[in-house]
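[1] predicted model, plus sequence, below.
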Amino acid sequence: MNTSRTFGHIDTWVFDLDNTLYPHHVNLWQQVDARIGEFVGAWLKVPPAEARRIQKDYYRRYGTTMRGMMTEHGVRADDYLAYVHQIDHSPLEPNPAMGAAIERLPGRKLILTNGSTDHADKILTRLGIGDHFEAVFDIIAAELEPKPAPQTYRKFLGLHQVDPARSAMFEDLARNLVIPHQLGMTTVLVVPDGSKQVVREDWELEGRDASHVDHVTDDLTEFLQGLV
């Protein structure tokens, strides 16, 4: 872990959404994950085990399963997003402590997600923190190119006129912090707190000791409270 980059100069705070603004063990993403598997299986007419293999292969190679399905099979993004985000958001509970900590951060707060704005809005509403964010940059704004594609970060920075050298990026996937770190952002990896079982691939939990990860936390609220 590289702790040379700190937060005194930060005026823009950029947050991933899923498994970052709420704990991994809520397993909300597990619902999306299951819907993705159903979509892949139905579209390709393959059994669940094969759909799962294809889903995870595309996720790893293309950044999102959706991008793989679009590239390899001509799937329309609208159809895919509408289906996979039909989930039950009730496991999410309001987090006023995190909201207060975000509010106290000096400067702007933005969301950068591979999900959709509709999905983001539902999550932010359930958490009770939507009012603290200036904007959501979603997969549509990214022109369907997901993180960790370099052009997606550059598009985000340009659209919102963000200076990466004065910005911090919070993410649950270490690979999505490589480009932000190269661009000069201070990076924070949000990891499971170990209190409950999480449903993740092994590679998704790797990278906490990588040189492009400046800080690691298993409690985002506590971490943010310590910055202000």
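    Yep, that arrived.
[2] can we go C-alpha only for contacts and neighbour counts from here?
    OK.
[3] and stretch 133-153, how far out from the chain middle?
    Relative to the chain's own centre, stretch 133-153 is displaced by 10 Å; criterion: Cα atoms, centre = their mean, to the nearest Å.
[4] against residue 54, how distant is the residue lying farthest from the centre of the chain?
    Here the centre of the chain is the reference, and by Cα atoms, centre = their mean the most remote residue is residue 45, at 29.3 Å. Residue 45 is 12 Å from residue 54, where distance means Cα to Cα, to the nearest Å.
[5] residue contacts, residue 95?
    Shown in contact with residue 95 (Cα atoms under 8 Å, 6 or more residues apart in numbering): 127-129.
[6] ok, so of those residues, who is nearest residue 107?
    Minimum separation from residue 107 among these (Cα to Cα) is found for residue 129, which lies at 15.8 Å.
[7] find the nearest non-adjacent residue to that closest one, please.
    Once its chain neighbours are removed from consideration, residue 129 has its nearest residue in residue 99; the separation is 5.1 Å (Cα to Cα, 6 or more residues apart in numbering).
[8] coming back round to it: just the ones of the contacts of residue 95 in helices?
    Among those, the residues falling in helices (DSSP state H) are residue 127.
[9] just name the closest of the contacts of residue 95 to residue 61, please.
    Relative to residue 61, the closest of the contacts of residue 95 is residue 127; by Cα to Cα it sits at 31.3 Å.
[10] quick check: the closest one touching residue 90?
    No - with contact taken as Cα atoms under 8 Å, residue 127 and residue 90 are classed as non-touching, separated by 10.2 Å.
[11] the two: who's more crowded?
    When residue 127 and residue 90 are compared on other Cα atoms under 10 Å, the one with more neighbours turns out to be residue 127, at 19 against 9.
[12] tell me which residues touch that one, please.
    Residue 127 sits next to 92-96 when contact means Cα under 8 Å, 6+ apart.
[13] including secondary structure and distance to residue 109, could those go into JSON lines?
    Formatted as JSON lines, the entries for the contacts of residue 127 read as follows, by DSSP: H, G, I helix; E, B strand; the rest coil; distance: Cα to Cα, whole Å:
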{"residue": "92", "secondary structure": "coil", "distance to residue 109": "21"}
{"residue": "93", "secondary structure": "coil", "distance to residue 109": "21"}
{"residue": "94", "secondary structure": "coil", "distance to residue 109": "18"}
{"residue": "95", "secondary structure": "coil", "distance to residue 109": "17"}
{"residue": "96", "secondary structure": "helix", "distance to residue 109": "16"}
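[14] let's bring in a second one:
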Amino acid sequence: MTVMPKDAIFTPVEAHARAAEAKGFYHVDTWVFDLDNTLYPASSRLFDQIDAKITAYVMARSGLDGLSARALQKFYYRTHGTTLRGMMTEDGLDPDEFLAFVHDIDHSVLAPAPALAEGIARLPGRRFVLTNGSRRHAESVIARLGVAELFEDVFDIAAAGYVPKPEAEAYRLFLDLHGIEPAKAAMFEDLSKNLVIPHALGMRTVLVTPQDGEPEGLERLTAPDDADAAPHVDHMTDDLPGFLAGLALVAGE
């Protein structure tokens, strides 16, 4: 453990380490990361592509104009957790067709992220991606970021039986499949509501927020909450690589 005097002047990484110590990670041996707008910054606008494709799919399937399709998309998201789940429930949608269409995007906007890779590599124990997206999309993202080999597995929406976060069943299926003890795990997410169940299960929770000036996608805009005061959020950061580097200091590396 790194001991830091109270009157010290801290570098950004040391400041992250002090924050991490406040609700310790010493017991954590499993690290779980959301994918979109968590492992990569919202400023890449990758999720904007997905968002636009979802709207286009709703337009084509429903015959609605753009504004009406967008409103229906938001309704599905608010009511069912994801647009996919809403269309499956209310319109008998084939999920594989939907996922193939909305994730047919340009992943080349993502660049390798060596600082992120270094931070993840230094986390002791097991590492997973838990996403409401598809495995194919997740694998494309982590390959572009240069972190694919650092994760034991990707648990996608199909593996969850198309039950999305924040539903408790999605987390239960993931934890049971991999034999994870929640009290020894940490969850990183860009949506506060998706940390409610992990926190209730005993996981350390980290909310990854956009940096100043970064765009916010549909899923954040249509699901506002008071993350700053949320008891289910143990930590907040707009600098995931820096936060992970701070964790390495806490671990004494």
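    Cool, got the structure. Quick caveat: nothing in here was measured; it's all calculated off a predicted structure.
[15] care to give me the TM-score?
    After superposition, the two chains reach a TM-score of 0.96 (TM-score structural alignment, normalised by the length of the first structure), with 228 aligned residues with a Cα RMSD of 1.7 Å.
[16] ok, back up a step: what's the match for the residue farthest from the centre of the first structure in the second structure?
    Under the alignment (TM-score structural alignment), residue 45 of the first structure pairs with residue 63 in the second structure.
[17] and the gap between its match and residue 136 of the second structure?
    In this structure, residue 63 of the second structure and residue 136 of the second structure are separated by 28 Å, where distance is defined by Cα to Cα.
[18] any idea how far residue 124 of the first structure is from the residue farthest from the centre of the first structure?
    From residue 45 of the first structure over to residue 124 of the first structure (counting by Cα to Cα), the distance is 35 Å.
[19] can you check residue 60 of the first structure too?
    With distances taken as Cα to Cα, residue 60 of the first structure is found 27 Å from residue 124 of the first structure.
[20] who's more crowded, those two?
    Per other Cα under 10 Å, whichever of residue 60 of the first structure and residue 124 has more neighbours is residue 124, with 20 against 14.
[21] residue 135 is in contact with the more buried one, correct?
    No - taking Cα under 8 Å as the definition, residue 124 of the first structure is not a contact partner of residue 135, at 11.5 Å.
[22] what do we get in the second structure for residue 106 of the first structure?
    Alignment note (TM-score structural alignment): residue 106 of the first structure maps to residue 124 of the second structure.
[23] what of residue 6 of the first structure?
    When the second structure is aligned by TM-score structural alignment, the residue opposite residue 6 of the first structure is residue 24.
[24] same check on residue 116 of the first structure?
    In the second structure, the position corresponding to residue 116 of the first structure is occupied by residue 134, as judged by TM-score structural alignment.
[25] quick check: closest non-adjacent residue to its match.
    Nearest non-adjacent residue to residue 134 of the second structure, counting by Cα to Cα, 6+ apart: residue 156, 5.3 Å away.
[26] likewise for residue 210 of the first structure?
    For residue 210 of the first structure, the spatially nearest residue (Cα to Cα, 6+ apart) is residue 1, at 6.0 Å.
[27] now do the same contact list for the one you found.
    Contact analysis of residue 1 of the first structure by Cα under 8 Å, 6+ apart lists 208-216.
[28] drop anything exposed from the residues you listed.
    Those of the contacts of residue 1 of the first structure that meet the buried threshold are 208, 212-216, by 16 or more other Cα atoms under 10 Å.
[29] and the two most separated of those?
    Taking Cα to Cα as the measure, those reach their widest spread between 212 and 216, a distance of 11.1 Å.
[30] show me where the first structure has helices.
    Counting by DSSP H, the first structure forms helices over residues 28-44, 48-62, 65-73, 77-84, 96-104, 117-127, 150-159, 178-183, 220-225, given from the N-terminal end onward.
[31] among those, which is nearest residue 201 of the first structure?
    When these are compared for distance to residue 201 of the first structure using Cα to Cα, the nearest one is helix 48-62, at 8.8 Å.
[32] alignment lookup: residue 231 of the second structure to the first structure.
    Under the alignment (TM-score structural alignment), residue 231 of the second structure pairs with residue 211 of the first structure.
[33] relative to residue 4 of the first structure, how far out is that match?
    As defined by Cα to Cα, residue 211 of the first structure lies at a distance of 11 Å from residue 4 of the first structure.
[34] what's the answer for residue 118 of the first structure, then?
    Using Cα to Cα, one gets 37 Å for the distance from residue 118 of the first structure to residue 4 of the first structure.
[35] when those two are compared, which one has more neighbours?
    Neighbours of residue 118 of the first structure and residue 4, each counted by other Cα under 10 Å, are more numerous for residue 118; the result is 13 against 8.
[36] before we move on, back to that, so the match of residue 106 of the first structure sits against residue 29, correct?
    Yes - under the criterion of Cα under 8 Å, residue 124 of the second structure makes contact with residue 29 at 6.1 Å.
[37] ok, those two, which is more surrounded?
    Neighbours per residue (other Cα under 10 Å) separate residue 124 of the second structure from residue 29, with residue 29 holding more: 18 against 15.
[38] wait, that one touches residue 125, no?
    Yes - when contacts are counted by Cα under 8 Å, residue 29 of the second structure is listed as touching residue 125 (4.6 Å).
[39] around residue 66 of the first structure, how many other residues sit close by?
    For residue 66 of the first structure, the number of neighbouring residues by other Cα under 10 Å comes to 26.
[40] ok, residue 12 of the second structure next?
    13.
[41] for it, what are its contacts?
    Taking Cα under 8 Å, 6+ apart as the contact definition, residue 12 of the second structure lies against residue 242.
[42] how about it, what's its partner in the first structure?
    Residue 12 of the second structure maps onto nothing in the first structure, by TM-score structural alignment.
[43] and residue 12 of the second structure, how far is that from residue 21 of the second structure?
    The span separating residue 12 of the second structure from residue 21 of the second structure equals 14 Å under the rule Cα to Cα.
[44] among the contacts of residue 1 of the first structure, which are in strands?
    215-216 (DSSP state E).
[45] and of the contacts of residue 1 of the first structure, the nearest to residue 143 of the first structure?
    The shortest approach to residue 143 of the first structure among the contacts of residue 1 of the first structure belongs to residue 212, at 25.7 Å (Cα to Cα).
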